[in-house]
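Enquirer: have a look at this fold, sequence not included:
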């Protein structure tokens, strides 16, 4: 089932759109603000964003999403019809639909974006791991067993997979996973990486999946 992240602060419109999309067979997560919206990226297939929102506006949220996952479809849905708004929206988003709109048109545009971004590479293989990227299920191919991650292990590995082949600093990892500024000397990240390696590495003492880049940070390389 297609999972839609829908961000709209107006209750009347949000209820109507959410109800219509669910009746069409979509799974919808409706948020009234964009706070922590990036946390949903790994579990949804498309985002529909209003522009005028409390806190961060839809433009800022959408740009953040694209920085996190470039190949993720975003549809702007807004009452703002000015050409300059559309131009700004389409500078990062993949479609822009103005209110009022017919629900059939919204559904048609969603379908077009889903076809355009349809992936055939939902399975990622790294060393002895087979990773189903949609729900981050991890299979040990040698043992034919699923590897269960818990808590921060899951979010930490998810962050590595979203930034595959990139060298990530300790600061980037800590801020991306814990949402706080890294303090030099804090052992929290190092401890969690050790626990994660114990789950996914064949030889945690000589890791080949989560590489240590001396003096910089870490990398997961395909």
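Expert: That came in fine, so what should we check first? Just so it is clear, the structure is predicted and the values come from calculations on it, not from any experiment.
Enquirer: contacts, neighbours, all on C-alpha from now
Expert: Fine.
Enquirer: tell me the helix or strand right after the helix or strand containing residue 198.
Expert: In the assignment (DSSP states H and E), residue 198 maps to helix 188-200. Sequence-wise, the next helix or strand downstream of helix 188-200 (DSSP H and E) is strand 210-213.
Enquirer: what comes up buried for stretch 29-36?
Expert: 30, 33, 34 (16 or more other C-alpha atoms under 10 Å).
Enquirer: same deal with stretch 71-90?
Expert: Using 16+ other C-alpha under 10 Å as the test for burial, stretch 71-90 gives 72, 73, 74, 75, 76, 77, 78, 86, 89, 90.
Enquirer: then this one, side by side with the first:
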């Protein structure tokens, strides 16, 4: 079955090239040159490819709006902006950030990783230790205090990946490639740092975690 992509790009040359390539690869593509009417198409969309520098409504504002209303729709930012602050701002809500120009095969590989990840079944609500988690609404409640815990986009994706693989030991490589959609490099501390910050938000005592268990020499596990 064809996947429906919403592509928002105001550069006509780039937009034509990317759209033609994706159509040849059997995707159904809706290309818009502005994001003003984008919300009309989201419910029929499997993935959004979004530029940042858009007329009338910039990609950051539009992407945040989409993610708030449709958290299960993956967003791939496709931008010429290379500054670290742009990447960090974008990845706070988007699921991947690709710098253009890039090879069409790389763009499609990133698209396919996100489609596979978001196509997996996610339990709508789960109780885990002192947490009540609704991944569809992206809400995590500390049951004892009734306090809602706020996570970044990457923290949500890491937790969701654990919940799709409850009781399984996951390596840092598996987590990195599923969440960041990039090849894992040895000695990369990205996963370790993000899990430390995630534990600080969801564990009663982050120094003695009860939810995200460290499996020495292998990776991590969440047990239920």
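Expert: Thanks, I have it. Nothing here was measured: the structure is a model prediction, and the numbers come from that model.
Enquirer: which of the buried residues of stretch 71-90 of the first structure sits closest to residue 60 of the first structure?
Expert: Checking the buried residues of stretch 71-90 of the first structure against residue 60 of the first structure by C-alpha to C-alpha gives residue 89 as the nearest, at 9.9 Å.
Enquirer: doesn't residue 77 make contact with that closest one?
Expert: No. Using C-alpha atoms under 8 Å, residue 89 of the first structure is not in contact with residue 77, being 9.8 Å away.
Enquirer: what about the alignment partner in the first structure of residue 90 of the second structure, which helix or strand?
Expert: Alignment note (TM-score structural alignment): residue 90 of the second structure maps to residue 89 of the first structure. In the assignment (DSSP H and E), residue 89 of the first structure maps to helix 83-90.
Enquirer: ditto for residue 177 of the first structure
Expert: Taking DSSP H and E as the criterion, residue 177 of the first structure maps to helix 170-178.
Enquirer: residue range for that helix in the second structure?
Expert: So helix 170-178 of the first structure is aligned with nothing, judged by TM-score structural alignment.
Enquirer: give the contact list for the residue most central in space within the first structure.
Expert: The residue lying closest to the centre of the first structure (C-alpha atoms, centre = their mean) is residue 41, at 2.2 Å. Contact analysis of residue 41 of the first structure by C-alpha atoms under 8 Å, 6 or more residues apart in numbering lists 65, 69.
Enquirer: distance of it from residue 80 of the first structure?
Expert: 25 Å (C-alpha to C-alpha, to the nearest Å).
Enquirer: still on that earlier bit, now the common contact residues for residue 89 and residue 77 of the first structure.
Expert: Listed as contacting both residue 89 of the first structure and residue 77 by C-alpha under 8 Å, 6+ apart are residue 96.
Enquirer: SS state for residue 71 of the second structure?
Expert: Secondary structure assignment for residue 71 of the second structure (DSSP: H, G, I helix; E, B strand; the rest coil): coil.
Enquirer: pretty sure it sits against residue 137.
Expert: Yes. Using C-alpha under 8 Å, residue 71 of the second structure is in contact with residue 137, at 7.1 Å.
Enquirer: of those two, which one has the most company?
Expert: Neighbours were counted for residue 71 of the second structure and for residue 137 using other C-alpha atoms under 10 Å; residue 71 has more, 18 against 14.
Enquirer: now the helices for the second structure?
Expert: Ranges of helices in the second structure, per DSSP state H, are 12-24, 59-69, 84-91, 104-119, 153-164, 172-179, 190-202.
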